[in-house]
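# Just the structure for this:
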Amino acid sequence: MAQLPRLPLLPLSLARVQGRTLAKFCFSLLFLGGLLVGGWWWYFDSLPRPLFAKTHAQILLDRQGRLLSAHIADDGQWRFPAIEKVPDKFTIALTQFEDRRFQNHSGVDFLALIRATYDNLRQQRIVSGASTLSMQVIRLARGNPPRTLPEKIVEMFRAWRLESLYSKPEILQLYASHAPFGGNVVGLEAAAWRYFARDPEQLSWAEHALLAVLPNNPALIHPGRNRTQLLQKRNRLLARLYTVQVLSKLDYELAMAEPLPEAPHLLPRLAPHLLDTLAASYPQGERFQTTIDANLQQQLVTLAQRTGDQLALEGIQNLAILVLDNHSLATLAYIGNRPDRDYRAELGHAIDLIQRPRSSGSTLKPLLFADMLEQGMLLPDSLIADVPVNYTGFTPQNFNRQYHGAVSAREALARSLNIPFVNLLSLRGVDPFLMYLRQMGFQHLQRSARHYGLSLVLGGAETSLWELTVAYANLAHLAQTSTIKQAYWQQGRRLQTEIADSGRIATLSKATAWLTLDSLLDLARPGDEGYWDKFSSSRKVAWKTGTSYGQRDAWAIGTTPDYTVGVWVGNANGEGRASLTGTQTAAPILFNTFNFLPLGRAWFSSPEAQLTEVNICRNDGYLSNGFCQTKRVKIPLGSHFSRMTPYHQRIYLDASQQWRVNSECESISKMQARDWFVLPPDQAYYYKQYHADYQPLPPWRPDCVADLGHQQEALSVVYPQEATQVYLPRELDGKLGEVIFRAVPTHPEALLYWHLDNQFLGTTQSFHQMAVQPAAGKHRLAVVDESGQRIERQFEVLVHEDKSQ
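The predicted structure follows:
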C-alpha cells in the first residue's frame, strides 16, 4: 500500500500561530467591547435621570428670602426645593465630619478606603464605610439600598461619574438638599426651619454642627431617644473644629453651651392664602420669591387675628388686607383671609378673599368720577341732581334714604351718594364706562353693559379686592408719573419675576388722577381718626368705602403717594350683617394698617404743567354765563368741558325788590336787574333743607301775571316718579298703611289740586303732601296748579302680603 505523503511541518506551525492570533483577536474584541459597554454605562447610564425624582414642598419666601409659608410634598415629606447656596458654616462642619479630603479626591477617597478595610478586617465587622459625600449623594439618589460590597462598587463608579458632571459646590448642594434630618424632614433648609425656626444662613456654629452630624443617624433628633449620643456627636465635631482652628476658644465655649433643640417647630404660616393662589396659578412652581415684606406681613397677621376675633362676636367671620407699593405696584402684605391655623372650612377661612369676586358696592364711584373728568363731562364742583329718580324700573336710593336736591360731584363722592352717581353714569353711558374698567384690569366684568345697567356703579357687578386695590394704586402711580415719559397702566406684582408694566397706555392724565385723589381727601374718617387733620404728624389718605346690597360686603381702600391699602370684610358665604358697613367695619382696619406703614413722602404735588384755570360759578360749578359770581379753579389741560351753568339767570325786580316784573308791566328805568341761582322745583325742595340761604325766585307782581301769557310757574312731582313701584306697608295691627305723595311748585303758597285716576283727592297749600291708600295695581296721579299747569305720573302699587295669618 502506498504511503501517504507526509504533511510538511511549516503549515501546521502556521495554523497554530494563526489560531492563537485569532484567539487573541477575539479576546481583544471582547475586552474592547466590554470597555465600550462599561464606558457607555459609565457615561450614559451610571447615574439616575433625573438624579432625584422626588416631589418637593412648595415654599413661599419674602423679598429677602425669609420663609412665609410652605406646602408639604406629595409624599408627606418636608422636602424643600433644592437649596440655592450651602452656608459656609455647614460646608465646613459637614466636610470635617463626613469627608475631610472632599476637596481633593475625585469621588472616592482611597486613603479612607484602605483605612476602612483595615479597621473592618481587624474588628471582624463593619466599623467604617469610607463613603465620601459624592458616594452618599449617589446612595441618596438610589433610595438608600442595602449596604453590600457590589453596591459599594456601584457607588464608587457612579461617584466618579458624578464628579465629572458636577462641581464640588454643586455636589454639596445636592447633599444638603436631599439628606435626611429625622422624621419627615429632608434637606438642610427644611431642617433649619423645623428645628430652629430660622433660615440656614442665620444658624450658629453649634446648630450647623448638629445638622452636619444628624444625617449620619437621623433618628437621634427625636426628643427622649438617645439625645445624649446626639449631643456627644455634636460636641466631638465642635471639638474638631476648635482643633483645626476654625473656631476660636470663645466661639467653641459658647457653642458647647448651646442646648439641643426640643420638639420641632411648626413652619411659618404668614401667607398661606397667597401660597395657595400661586400654587394654583403655577402648578410646577416650587420656590416662590415674592415681593412681600415679612415684618409688615407679621404685623398685619397679628392685626387681622385681633380684629377677626372681635368681628366674630358680631357674626362676621372673614376679612382680607392687601398693601401695594405705588411706585412698583409690588405687593408688600397679603392677608387673604382671617388667620386661622385650623382652616375651618365651614367658616370659609381657607378661601383667598383677595382674589374672590364680590359685589363692589360704591368702590367704583371714584373711577367713574375720574373717567368723566378725563372726558370733559364733569368738574369736581359741578352740581349733580340728588332727587328721587326712576330709570325704567330701577329706583336707586341713597344709603341714608335721604335726598339733598343737588350736590357737587366732589361732595357726592365724599358722602358716597348713590343717586348722583347713577345720574352721572346715565350721562356717561354704561358701555364706555365698562370698557374703561376693563382697560384698568377688571377681569371679572365679563358680562354685557345691558346686563349690569346703571347699577354697575352701585355694586351691581362683582370685582375682587386685588383688582380694586391695583386700580387705586394706578391712580396714585399716575398722579406722580413724570410728564416726560408715556404713562401705562400697571399690573400688581406678587412675585419678583413679574413685570408691572402692562403695555397698555393709560387713559387717564396725571392731572385727572391728581384731582380725583384730591377729592377723596374729603371723606370723614371713623372714630378718633376723624381728628387726623388736627395733628401735624398725621398723614393724608385719599380713601373710599363701599357697602354692598344687603350689607354682605364692606370695603375700604385708601392711598398715599407711597402705598395703597385695600380691606374687605364680610362672610365668605355671602351672609349679611346689620353692622357690616365700609365705614364702621372696614375703615378702622384700613387706618390701623396705615399706622404700620412709614409716613413716606408728602402729599402729591400739584401737576401745574398739566392744569389750566377756568372761571366757574360759585354755586353750581359750571362755566359762567355772566349771571353768577365766579371763582377760578384748576382743571385738566386737555379737558373739553364746555357746559354753561343751567342754574343762573338774570331777572328783573321792581323798586321794592319783592316782585318780578318785565317790560310789559313796568318801566324799564324802574326795573332792577338781579342775578339769581334757581334750581328746578324738585331739586330746590330738598336743597333748601340743607342750605338755609337758598332763595326761591320772587313771585311775579300781580299786574304782570296777566301779561305772561303762556309763561306759567314750574311744577314738579317729587314722589312718585314715572313708572315707580310703590309698596304699601302694613301697620302693627296688620292693616295696610298709606303712601305719601309730594309735589313742589315754585312758590309754596300756590294752591295745588290732586287727582288719582281722575278722582279728585283734595287740595294742598304751603305743605304739598297727600296721604293716599290706593288699591294694588297701576294708577295715574295728576297734580294741577292754579294757573292750570298739569303734571302726571303713572305708578304701580304693590302690597306686602300679611304672612302672619
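# Every contact and neighbour count from this point should use C-alpha atoms.
Fine.
# Which of the three states applies to Ala406?
Under DSSP: H, G, I helix; E, B strand; the rest coil, the three-state class of Ala406 is strand.
# What's the separation between it and Val387?
8 Å (CA to CA, to the nearest Å).
# residues shared between the contacts of the two?
Jointly contacting Ala406 and Val387 under the rule CA atoms under 8 Å, 6 or more residues apart in numbering are Gln683, Tyr686.
# can you pull out the helices in the stretch 201-350 of the chain?
205-213, 227-243, 249-257, 272-281, 294-312 (DSSP state H, counting those that start in this stretch).
# So which of these is nearest His178?
With CA to CA as the criterion, His178 lies closest to helix 205-213 of the helices of the stretch 201-350 of the chain, at 12.8 Å.
# name the helices or strands packed onto that closest one?
helix 88-98, helix 227-243, helix 249-257 (3 or more CA pairs under 8 Å, 6 or more residues apart in numbering; DSSP states H and E).
# here's the other one to compare against:
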Amino acid sequence: MEMLEPARPACEPRVSARWRRWLYRTLLAATFAGLALAIAAVLWVRAQPLPLAALSPRTIASTRLEDRRGVLLREVLARPDGRAYWVPLEQISEQLIDATLAGEDQRFYQHGGVDVLAVLRAAALNVTQRRVVSGASTVTMQLARLLLQRRAPVSKRRGLWAKARQVALAIKLEALLPKKQILTQYLNRAPYGGGCFGVEAAARRYFGKPASQLSLAESTLLAALPRSPHGYSPLRPRSRRRLRRRQRYLLAAMHTQGRIDDEQLRIALGEPLALERLERPFLAPHFVASVKALPAAQGQARVRTTLDIRLQTQVEAIVRQTLRALTERGVSQAAVLVVDNASGDVLAHVGSRAFGDDAAGQVDGTRALRQPGSAIKPFVYALAFERALTPASLLRDLPAHFTTAYGDYAPRNYDGRYRGPVRARIALASSLNVPAIRVAERVGVTRLLDGLRELGFRDLRKDAEHYGLGLALGNGEVTLRQLVSAYATLARGGVTKPLRTLRATGAPGAAELEPAPQAKGKRVLSARAAHLIADILSDPVARVNTFGRYGPLETPFFAAVKTGTSKDFRDNWTVGFTRDVTVGVWVGNFDGSAMHNVSGVTGAGPLWREVMTQTVRHLGLRDRRPERPEGVVTARICPLSGKLAGPHCPDRAEELFYAEKRPRERCAFHRALWVDRLDGSRTLPHCPGASEQVVVFYPPAYRSWAAARGEPTPPQRWSARCPGVEANTAREETVKRPQIRFPAAGDIYYLDADLQRRYQRIPLEVNVRGSPKVVSWLVDGKVVAKATYPFSASWPLSPGKHRVEAVLPDGHRSAAVSFEVR
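Alright, predicted model coming up:
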C-alpha cells in the first residue's frame, strides 16, 4: 500500500553570494539578540516563584450542573479555561500521547525545555522561505505559554518579550518538574476547540468517551487540534477537511518515527470517524444561573442540584400553553416555583415565558420585586390568631375610614360590595379587604411588619409608618421566592426553612459527591396558627362569596391556596400548598403594564391548578390532610354570629379554635319573638293572632347595612289587638340619645391637592334606638344634611377644626365629636 510520508520542506533555492552574506549577518544578529533576550528573560523568571497555584487542577475545572438525578443541566465553562476534566497521564491513551509528541515535540525527552536544534532549523527555513513556515515551540514552551497567558493581559501575550518569558519559564519548569508531570499538565490544559481544554474534555465532547478509550484514528485527530483549534475545528465542514489532512500527516509521522506499524496505519487511515453530536444543554436557565452564583458552587467540578428536570420540562410547557390563552388579555409573562415542603428543595423554577425570547425573557420573575396584593393576607390573620382573634371572630365588612399618618384611609373590597358581619374564616377565604384592615389594626402595623420580616419578607425595608395599614393588602414589595417560602412555612406547621437549590458538590478529581449542609428550621408561627390558616385556605365553601364553587382553586386533593392581585391589575398571584409541596405562580408583564381585567381566578389561578395537579401526579403524592396539632378543638357555632349555636339558629357550622379560645357565649343574633300574623307587629303570646318567629337582631353597627340590603328587621310597632299595648308602645318608642359612629373624636383628615375638592368627603354615621323618621346632621352648629333610615350622610371636607352632632326630631342630640381637616 502507498505510505503517507510527512510533509518535507521544499529544496533550498540557489542564492547569490550577496544574499548569503546578508543571510549570515541577519542570522548572526538575530542569534545575539535572541541570546540577550533569553538571558534577560531567564534572569527575570528565576527571580519569580514557580506559579504552583496555576499548576493546580482546580484552576481549570469546569462545573457540571446536574438535576437531582444526575441529568446534566448545563456545563459552565470556567473562564478563560472552558470545559475541562483533569485526568492523570495513566488515563490518557498512549497513542494520543505519541501522536501529540510526533506532531508537536519529537525530541521531548531529549531537550531541557528549548529544542535548540529545532530553533536553528526553523529559523533557517523561515529565512530562506521569506515567511514563517515552521515553529520551534516545544511542549514545555507551550505549557509555559498557557500558564503565562492566564496572568498576562491580552496586549502582552505576543511579541519577542512574551516569547522570551515562555522560554525562560519552560527552562525553569524542566528544572523543577519531571517530564511525566509536564506532559500531564500540557495534555490537561491544551486547547482543543469547542470550549474544550484538555484531552478528557475533548474526548467526551467529540467522541462521547473518555481519553483512555480513544482509538489511534481518534487520538491523531485530537492531537492535531491544539496547533489551531479554530482552523482545524471538527465542528465546521471547511475546517474539518484541513483537520483530516493534518491527521493523515500525524499518522505518517508516527509511522516514520516507528511509533506505529503498517497494519496500525492501514486501520487508522480506513477508520470512519463519527463525531458525537453532543449539544451543550442549557436547561432551566434561570435556575442554573441562580445556582451558579452560589458561593458553595464556585470551583466545583460537579454540582448536584435539587431540580427535577422532568417536572421542570412539564411546568415550562404548561406556562407556554397558559400564556398563549392569556395573550389577548395583555399578559406576556409568568413565573412558577415548585418547592418540596419537608426539605425546602426547589423542584421546578420557571423565571419567564422563554429565556431566549428576548431581553425580557432573561428576567427572572421569581426574584422580581412586586406588590403581592391579597396573597399577603394569610400571614396577617396568622399573626392575629396568635393573639385574640379566632376563625369565628366577627369582623365588620362595612364602609370604613381609618386615620393614618398620611390622612384618612378608606379601603374598598375588590367587587365594591360589603357583607356586613363576617367571620374571620369567610373574610380571609373570600379575600375581603376591609376586614383585613381591621385585623391589621388589631395586630398593629409595627408588630405586623416585624412578623412579616421574620417570615422571610426581607425586602420590606421601610418603616411601619411608610406602609401603614395598607401593608395588610400587599402595598409592600416582595418576590415570588419569598411568598413561596412563607407559604411553605405554613405547610410545615409554622417552621421556616430557606429554599434549597444545591444538594451535593464534587471537587475536581473527587470520586464521590459531598452532600450540602441542610439548614435547620426555625419556628416563626405556632403550629396551631399555621393549621388554622391551612384549614381556611382549603375551605371551598368559605371562599364561595368571592370565587364561587368548582373554579381553578379547587383540586381533587387537599390544597390550601390564596390569590392576590396588585393595583391596576399589574400583578396576579396564586400560591398554595399540599402537605408535600408548595406551588407559587406570578402572572403579569415585566414592564409593569396593566393586564386587562385579569384576576386570580382567570390569570394565575388556572396556571397554578395545572402545575399543582401535574406536580402531584408526577411525584405520585397521596392526598393527605394536615394532622390537627395538639391544643386545637372544634365547636358548633352559628355561621352568622360566630358564637355557639343557640336553639334558634337556623344553621350550624363546625369551627376550629385554640382550646383556650373556644367560645362560651351562645348566639344572640337569632331570637324568638311573638308577632301578630295579621300585620307582623310585635305582640304577646296570649294576644290574638300571636305566632312565634325567629328574628335576626343585628348589633347597632350593622343595622344600616341590613336595612340597605332589605334584610328583615325586628318589628318596632306593637300590635293594637294586644291588651296593654299602650305601655309596651311607650316603652319601645322611647328614643335614647344617639351615638355617632363616624367620625371619631380627634380624627385628622388631610386634603389631597391632586384631587378635586368635591370628591373629598367623609361619611357621617350614627347609632340610634327606636324608630325616628329622620336624623339631622349638624357641623359647627349648621344643619348640613337630613337623613332617613339608616340615617347616614356625607360631608365635604373643609380646612379647620370642626364639631359634628346628630339631632333627633324630638330634640335628643348626640355628644359633639370634634375633628380637624388640614
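# could the helices and strands packed on helix 205-213 of the first structure go into JSON lines alongside distance to Asp309 of the first structure?
Formatted as JSON lines, those follow (distance: least, CA to CA, whole Å):
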{"stretch": "helix 88-98", "distance to Asp309 of the first structure": "43"}
{"stretch": "helix 227-243", "distance to Asp309 of the first structure": "41"}
{"stretch": "helix 249-257", "distance to Asp309 of the first structure": "42"}
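# looking at those, which is closest to Pro561 of the first structure?
Closest among those, once you apply CA to CA, is helix 88-98, at 42.0 Å.
# Can you name the residues that contact the most centrally placed residue in the first structure?
Residue closest to the average C-alpha location in the first structure (CA atoms, centre = their mean): Trp466, at 3.0 Å. Residues near Trp466 of the first structure by CA under 8 Å, 6+ apart: Leu322, Ile354, Gln355.
# what about 10 Å?
Trp466 of the first structure sits next to 321-324, 334, 353-357, 441-442, 492, 566-567 when contact means CA atoms under 10 Å, 6 or more residues apart in numbering.
# dump the residue contacts of the closest residue to Leu231 of the first structure other than its chain neighbours.
Excluding the flanking residues, the one nearest Leu231 of the first structure by CA to CA, 6 or more residues apart in numbering is Leu260, at 7.1 Å. Neighbouring residues of Leu260 of the first structure by CA under 10 Å, 6+ apart: Tyr195, Phe196, Ala206, Glu207, Leu210, Ile221, Pro223, Arg227, Thr228, Leu230, Leu231, Arg234.
# list the helices and strands the lengthiest helix in the second structure packs on?
The residue-count maximum for a helix in the second structure (DSSP state H) belongs to helix 17-46. On a contact count with 3 or more CA pairs under 10 Å, 6 or more residues apart in numbering; DSSP states H and E, helix 17-46 of the second structure meets helix 116-129, helix 160-176.
# Just name the most buried of these.
helix 160-176 (a mean of 20; mean count of other CA atoms under 10 Å).
# just the helices in the stretch 501-650 of the first structure please.
Under DSSP H, counting those that start in this stretch, the stretch 501-650 of the first structure gives helices at 510-519, 587-594.
# ugh, typo on my part, it should be the stretch 51-200 of the first structure
88-98, 110-123, 133-141, 149-165, 168-178, 188-196.
# looking at those, which is closest to Asp75 of the first structure?
Nearest to Asp75 of the first structure, of the helices of the stretch 51-200 of the first structure and by CA to CA, is helix 168-178 at 14.1 Å.
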